[in-house]
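Novice: Sequence and predicted structure, then a few things I'm wondering about:
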Amino acid sequence: MTTATDTAALVDRYLAAWNAGDPQARREAVAAAFTEDARYVDPLADVTGHEGLDGLIAGVQEQFAGLTFSCGELLDAHHDVVRFTWHLGPAGAEPVVIGFDVAEIADDGRLRRVHGFLDRVPG
């Protein structure tokens, strides 16, 4: 069972991976947040493993250059599952994208599976 502190720290590591712009720092952040066999799936992507995650994150950073991921209003967990909202936008401004993720936490405290939903996207 995870604690609220563990869960918040894990979500922070997850968002740090999405925000890491330097390729080496991004790979390290991906390894810190995700298991080696992690799967990430949302309406636009379905990738597995650190290499797949790294490539996906690099592509999102290119598409949304200059924008930052931050934690949204919801963070909840029980057993080995966490759900949380996130925002993508300019620092201190209205988010351009808002999403909702549900993730499975592995025994080692990293994410094994992430199921992402896009609640608001640019027109």
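Specialist: Right, received. Where do you want to start?
Novice: alpha carbons only for contacts and neighbour counts from here, please
Specialist: Noted.
Novice: who's in contact with the spatially closest residue to Val30 that is not a sequence neighbour?
Specialist: Among residues not flanking Val30 along the chain, Ala17 sits closest, at 5.3 Å (CA to CA, 6 or more residues apart in numbering). Contacts for Ala17 (CA atoms under 8 Å, 6 or more residues apart in numbering) come out as 26-27, 29-30, 33, 57.
Novice: Next one: Ala17 from Val41, what distance?
Specialist: 16 Å (CA to CA, to the nearest Å).
Novice: let's bring in a second one:
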Amino acid sequence: MAGSDSRNTDEVENYDALLRANLQRVFNQRDAQRRLAAVQELFADAPTMYEPAGIVTGQAAISAVAGALLDQFGPDFAFVAEGTAVGHHGLGYLRWHAGPGDGPVIVSGVDVAEISEGKIVRLWVLLDAPQG
């Protein structure tokens, strides 16, 4: 059919595996070298991350931001995926919450990612409004 693209890019992209790996291997990884290696594997060469507090560009900067978050919240703090990530046509999202292993949820939100060729190109971190 003229003008239509019959390729199914979603067969190539595994949104759930990629976004869960980002949460676990980047944002829960306390070892800086392992975290950077994961960023290099999961993100495009020149990624951008959009956070409420600003815009972060580059693999090393994204790794550093993840490390600073973990340092800020302490050794028990972890991000936990909620449900299965979904996506299509290069856009995926994964809901998550975070807090100490034995304690209350401190923050929750959604990661929304632009994905190309199996790598995160741009990542938006959207935080839920505080409860209460």
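Specialist: Sure, I can see it. Only a predicted model underlies this, so the values are computations on that prediction, with no experimental measurement involved.
Novice: circling back to that earlier point, and the furthest pair within the contacts of Ala17 of the first structure?
Specialist: The distance between the two most remote of those (CA to CA) is 12.9 Å, for Ala33 and Ile57.
Novice: For those two, work out which one has more neighbours and name it.
Specialist: Ala33 (24 against 20; other CA atoms under 10 Å).
Novice: what's the counterpart of the more buried one in the second structure?
Specialist: Alignment note: Ala33 of the first structure maps to Leu42 in the second structure; criterion TM-score structural alignment.
Novice: Likewise for Arg113 of the first structure?
Specialist: Match for Arg113 of the first structure (TM-score structural alignment): Arg122.
Novice: Tell me if I'm right that that match and Ser116 touch.
Specialist: No. With contact defined as CA atoms under 8 Å, Arg122 of the second structure does not reach Ser116; the gap is 9.5 Å.
Novice: neighbour-wise, which of the two wins?
Specialist: Higher neighbour count among Arg122 of the second structure and Ser116: Arg122, with 20 against 17, using other CA under 10 Å.
Novice: Secondary structure element holding that one?
Specialist: Assigned by DSSP states H and E, Arg122 of the second structure belongs to strand 119-127.
Novice: For that strand, which outside residues touch it?
Specialist: Contacts of strand 119-127 of the second structure (CA under 8 Å, 6+ apart): 18, 41-44, 46-52, 107-115.
Novice: What's the PyMOL syntax to select whichever of the residues you listed are buried?
Specialist: Here is the PyMOL command that selects only those of the contacts of strand 119-127 of the second structure that count as buried (16 or more other CA atoms under 10 Å):
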select buried, resi 18+42+43+44+47+48+49+50+108+109+110+111+112+113+114+115
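Novice: The contacts of strand 119-127 of the second structure in helices, which ones?
Specialist: Counting by DSSP state H, the contacts of strand 119-127 of the second structure place 18, 41-42 in helices.
Novice: Which one of those residues is nearest to Glu82 of the second structure?
Specialist: Leu18 (14.3 Å).
Novice: about what we covered before: need the counterpart of the residue nearest to Val30 of the first structure in the second structure.
Specialist: Matched by TM-score structural alignment, Ala17 of the first structure corresponds to Val26 in the second structure.
Novice: before we move on, what about Gly55 of the first structure?
Specialist: Aligned by TM-score structural alignment, Gly55 of the first structure pairs with Ala64 of the second structure.
Novice: what do you get for Thr68 of the first structure?
Specialist: Match for Thr68 of the first structure (TM-score structural alignment): Ala78.
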